[in-house]
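Asker: Take this sequence and fold it.
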Amino acid sequence: MKKRLFSKFAYWLVAIFFVLSSCSNPQSVKNIDSDEFKKIIESSNAPLVLDVRTDMEVASGVIPDAMQIDYTDDNFEQKIAQLDKNKTVFVYCATGGRSAAAASVLAGNGFKHVYNLEGGIEAWKEKGFSVVKNNN
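Answerer: Model prediction:
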């Protein structure tokens, strides 16, 4: 129990660090609500929608056409390095904390247009927007 509690505490400290560090490059990451997130995705040509939740979390469903790369995976930066940095990236997690940290990492790795879904997929679902089973 203590180990799990410590792990969660350490995880959130890292997430907070990345969120705060994203303030150094505010132009690259835009935090937007679910209405705007959906609107911009729908108007984008071949958007890259990135779900940074764990395998267990994505089993409950994802935003349509999302690709999963688990932010907590040790190889997260190696995996995002394989993505097209010229594409606009729409990133989300469960409630917005991990995706904000992941968005900061994306911006720090040269992605110029990154949108973070405030409130995560929970806010998305609260609006009644569709969620599909992950086929990845």
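Asker: switch to C-alpha atoms for all contacts and neighbour counts from now on
Answerer: Will do.
Asker: Mind listing what's buried along the top helix by length along the chain?
Answerer: Ordering each helix of the chain by length in residues (DSSP state H) puts helix 2-21 first. Burial within helix 2-21, assessed by neighbour count using 16 or more other C-alpha atoms under 10 Å, is assigned to 15-16, 18-19.
Asker: With stretch 84-100 instead?
Answerer: Residues 85, 87-100 are the ones in stretch 84-100 that count as buried (16+ other C-alpha under 10 Å).
Asker: And the furthest pair within the residues you listed?
Answerer: Maximum pairwise distance in these, criterion C-alpha to C-alpha, is 24.7 Å, between 85 and 95.
Asker: sorry, back to before: going by distance to residue 40, which of the buried residues of stretch 84-100 wins?
Answerer: Closest to residue 40 out of the buried residues of stretch 84-100 is residue 90 (9.1 Å), distances taken as C-alpha to C-alpha.
Asker: give me the number of residues near residue 68?
Answerer: Neighbour count of residue 68, defined by other C-alpha atoms under 10 Å: 20.
Asker: Now show me the structure for the sequence below, then we'll compare the two:
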Amino acid sequence: MNLDQQQWWNQFLTDEKGIIVDVRTEEEVNRGRIPGSINIDIFKGQGFIYQVEELDKEKNYYVYCAAGSRSANACNIMRELGFTNAYNLVGGISEWEGPIEN
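Answerer: A predicted model of the protein is given here:
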């Protein structure tokens, strides 16, 4: 499900089962990330799927990338793997106005 920045962040902040997933490359993550996010690089192909399959399907995942395209793909893959709640950040971190950590 695609959510705009405000919906995505506000929903995450009130979600006791919420986990933020950054699907960018390690190099991109090193330039700054949303605090508390875990990194699972979607470009790792099967490696990405293996890591996602280890996640708890009972949790809710707030997924982002640089601009929103990779994270939309990640949400689709997660749904195919049986995750019911995966939320894509429209616009990605490039349009993010919330907190950033380096």
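Asker: picking up where we left off before, let me know the closest of the buried residues of stretch 84-100 of the first structure to residue 77 of the first structure.
Answerer: Using C-alpha to C-alpha, residue 85 comes nearest to residue 77 of the first structure of the buried residues of stretch 84-100 of the first structure, at 12.7 Å.
Asker: Quick one: map the closest one onto the second structure.
Answerer: Mapped onto the second structure by TM-score structural alignment, residue 85 of the first structure lines up with residue 57.
Asker: Surely its match and residue 83 touch.
Answerer: Yes. At 5.3 Å, residue 57 of the second structure counts as touching residue 83 under the criterion of C-alpha atoms under 8 Å.
Asker: Nearest residue to the middle of the second structure?
Answerer: For the second structure, the residue nearest the mean C-alpha position is residue 63 (1.6 Å; C-alpha atoms, centre = their mean).
Asker: looking at this, it is in a strand?
Answerer: Yes. Membership of residue 63 of the second structure in a strand is supported by DSSP: H, G, I helix; E, B strand; the rest coil.
Asker: Would you mind measuring from it to residue 36 of the second structure?
Answerer: 12 Å (C-alpha to C-alpha, to the nearest Å).
Asker: With residue 73 of the second structure instead?
Answerer: Per C-alpha to C-alpha, residue 73 of the second structure is found 21 Å from residue 36 of the second structure.
Asker: Between the buried residues of stretch 84-100 of the first structure, which sits nearest residue 73 of the first structure?
Answerer: Once C-alpha to C-alpha is applied, the member of the buried residues of stretch 84-100 of the first structure that ends up nearest residue 73 of the first structure is residue 98, at 12.0 Å.
Asker: Kindly state which residue of the second structure is aligned to that closest one.
Answerer: Aligned by TM-score structural alignment, residue 98 of the first structure pairs with residue 70 of the second structure.
Asker: Provide a list of residues in contact with that match.
Answerer: 23-24, 42, 64 (C-alpha atoms under 8 Å, 6 or more residues apart in numbering).
Asker: Try it again at 10 Å.
Answerer: Shown in contact with residue 70 of the second structure (C-alpha atoms under 10 Å, 6 or more residues apart in numbering): 22-24, 41-43, 63-64, 76, 88, 92.
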